[in-house]
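>>> give the three-dimensional model of this entry:
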Amino acid sequence: MTGPDFDEEPAEHRRFARYLHDLEAVDESDEADLVAVVLGDQDTTMAESAVGRHMDRRAAQLLATAAFTLWTDTMADVIADHDFLTRRLHEWRLLRTIVMGDPWAVDEVTGASDWFQRTATTTQIVSSPEALRLLRDHGRTRRIRNAASHRLDQLEQRT
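Prediction:
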């Protein structure tokens, strides 16, 4: 379809792209303020999606660094009123706990979202045999169980 009503990209798509660009380029000192601005957009779903993508990118970058904890504490304050984002941040913290070899609870891992379980089984930085065995045996989907089994095989081949 063409014509004046179909040739132009919807305004929320342009804002979404601009938000992603701005969030990728933002200085760390201004990040929390920009996230708050984005979350103030009238299209809550679009705003949360943009911030969610940004959080996933930043969390993956910072996961194994000392800056991760300060970053998550800052983000937690900014996103506190957004349930999906709060859960995602919590799951990034759980992933870091596993990566760093700190104690974690079985029910947190088995009760985590499909996204978390897939990420934990496909991220090369996760090398906890205990977590991978748990997901191999109790992962929510066959895909997760198979990925956990594959990662365990990879770990065993290295030793």
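>>> C-alpha from now on. contacts and neighbour counts both.
OK.
>>> quick one: Ala105 from Ala131, how far?
10 Å (Cα to Cα, to the nearest Å).
>>> then Val109?
In terms of Cα to Cα, Val109 sits 8 Å off from Ala131.
>>> try Asp73
Taken as Cα to Cα, the span from Asp73 to Ala131 is 25 Å.
>>> between those two, which one's more packed in?
Comparing Asp73 with Ala131 by neighbour count (other Cα atoms under 10 Å), the higher total belongs to Ala131, at 23 against 11.
>>> where does that one land in three-state SS?
helix (DSSP: H, G, I helix; E, B strand; the rest coil).
>>> would you mark the buried spots in the longest helix belonging to the chain?
Taking DSSP state H as the criterion, the chain has its longest helix at helix 44-62. Buried positions in helix 44-62, judged by neighbour count with 16 or more other Cα atoms under 10 Å: 46-52, 54-55, 58-59, 62.
>>> not counting it itself, show me its contacts.
For helix 44-62, contacts defined as Cα atoms under 8 Å, 6 or more residues apart in numbering pick out 12, 16, 19-20, 23-24, 35, 38-41, 68, 82, 85, 88-89, 92.
>>> change it to 7 Å
Helix 44-62 is contacted by residues 16, 19-20, 23, 35, 38-39, 41, 68, 85, 92 when judged by Cα atoms under 7 Å, 6 or more residues apart in numbering.
>>> how far away is Gln157 from Gly111?
For Gln157 relative to Gly111 (Cα to Cα), the value is 29 Å.
>>> please give me the structure for this one as well, since I'd like to look at both together:
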Amino acid sequence: MSARSRPHDVHDILQNPDEHVRFTAYVDKLGHVADANELDLVSRVLTDPDQTMAQSAVLRHLDRRAAGLYPGPAYEGWAQAMTQATIDHPFLAERLREWSLFRAITLKLPWQPEDLLASSNWLQLKTTAGTNSEAIEILAEAGRTKRIRNTASIRLKHRSES
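Reported below is the predicted structural model:
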């Protein structure tokens, strides 16, 4: 989608009956939104009648932003704002909670093993690729799936060999 044909606002995007076109337009707008307008745009995208598509576009945005922000202090305020925007969308709110847990584990801030064990496969697999040996050991022993336990075990074995 060229900048020339890019819809100017969410209202314009909503006029297109093709959810694939709307998804692409939402992802594009979310990828270029100024920080000051992000909360409003996320909230407006989530008004789309195709909730599966809208939440998928927002999820992609949350993952992209969280991946860039989690190591730094700006993450906290951003996560609080996005939690408010997604409060009526349990899957998105849960993903934000998991990003906060991932941040705590990665930065060695306080976290609870039971929270990691109760987390999604997504977070457990992401954690196995990280650097927190305690978290990886917990997942090697009690991760949700055989794949997670094996991945964590292999990661621990490689770390002990190097």
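>>> what TM-score do we get after superposing?
Once superposed, the chains reach a TM-score of 0.87 (TM-score structural alignment, normalised by the length of the first structure), with 147 aligned residues with a Cα RMSD of 1.5 Å.
>>> related to what we said a few turns ago, please narrow the contacts of helix 44-62 of the first structure to those residing in helices.
Among the contacts of helix 44-62 of the first structure, the residues falling in helices (DSSP H) are 16, 19-20, 23, 35, 38-39, 68, 85, 92.
>>> quick revisit: so where is the longest helix of the first structure in the second structure?
On the second structure, the counterpart of helix 44-62 of the first structure by TM-score structural alignment is residues 51-69.
>>> same question, stretch 98-111 of the first structure
The aligned range for stretch 98-111 of the first structure in the second structure is 105-118, by TM-score structural alignment.
>>> alignment lookup: Asp40 of the second structure to the first structure.
Per TM-score structural alignment, Asp40 of the second structure is aligned with Asp33.
>>> assign its match to one of the three secondary structure states.
helix.
>>> can you tell me how far it sits from Leu23 of the first structure?
Distance from Asp33 of the first structure to Leu23 of the first structure, by Cα to Cα: 10 Å.
>>> repeat that for Asp73 of the first structure.
Distance from Asp73 of the first structure to Leu23 of the first structure, by Cα to Cα: 18 Å.
>>> re the thing from before, what's the average distance of the match of helix 44-62 of the first structure to the first structure?
On superposition with the first structure, the average gap between stretch 51-69 of the second structure and its aligned counterparts reaches 0.7 Å (mean Cα distance after the TM-score superposition for the first structure).
>>> report the central residue of the second structure.
Asp63 (3.1 Å; Cα atoms, centre = their mean).
>>> between Asp33 and Leu23 of the first structure, who's got more neighbours?
Between Asp33 of the first structure and Leu23, counting by other Cα under 10 Å, Leu23 is the more crowded of the two (23 against 14).
>>> mind telling me what the more buried one corresponds to in the second structure?
Per TM-score structural alignment, Leu23 of the first structure is aligned with Leu30.
>>> tell me the contacts of its match?
His61.
>>> what separation is there between it and Phe23 of the second structure?
As judged by Cα to Cα, Leu30 of the second structure and Phe23 of the second structure stand 10 Å apart.
>>> so Leu139 of the second structure makes contact with Arg147?
No: Leu139 of the second structure lies out of contact with Arg147 (Cα atoms under 7 Å); the separation is 10.2 Å.
>>> who's more crowded, these two?
Leu139 (25 against 13).
>>> endpoint to endpoint, stretch 24-35 of the first structure covers what distance?
For stretch 24-35 of the first structure, by Cα to Cα, the gap between its terminal residues amounts to 11 Å.
>>> could you give the number of residues near Pro73 of the second structure?
9.
>>> next: the one 5 residues further on.
Residue neighbour count, defined by other Cα under 10 Å, stands at 17 for Trp78 of the second structure.
>>> before we move on, what about Thr74 of the first structure?
13.
>>> try Asp115 of the second structure
Counted with other Cα under 10 Å, the neighbours of Asp115 of the second structure add up to 11.
>>> same thing with Gln157 of the first structure?
Neighbour number of Gln157 of the first structure under other Cα under 10 Å is 8.
>>> same thing with Glu137 of the second structure?
The local packing of Glu137 of the second structure (other Cα under 10 Å) involves 17 other residues.
>>> please tell me how far it sits from Leu117 of the second structure.
Taking Cα to Cα as the measure, Glu137 of the second structure falls 12 Å from Leu117 of the second structure.
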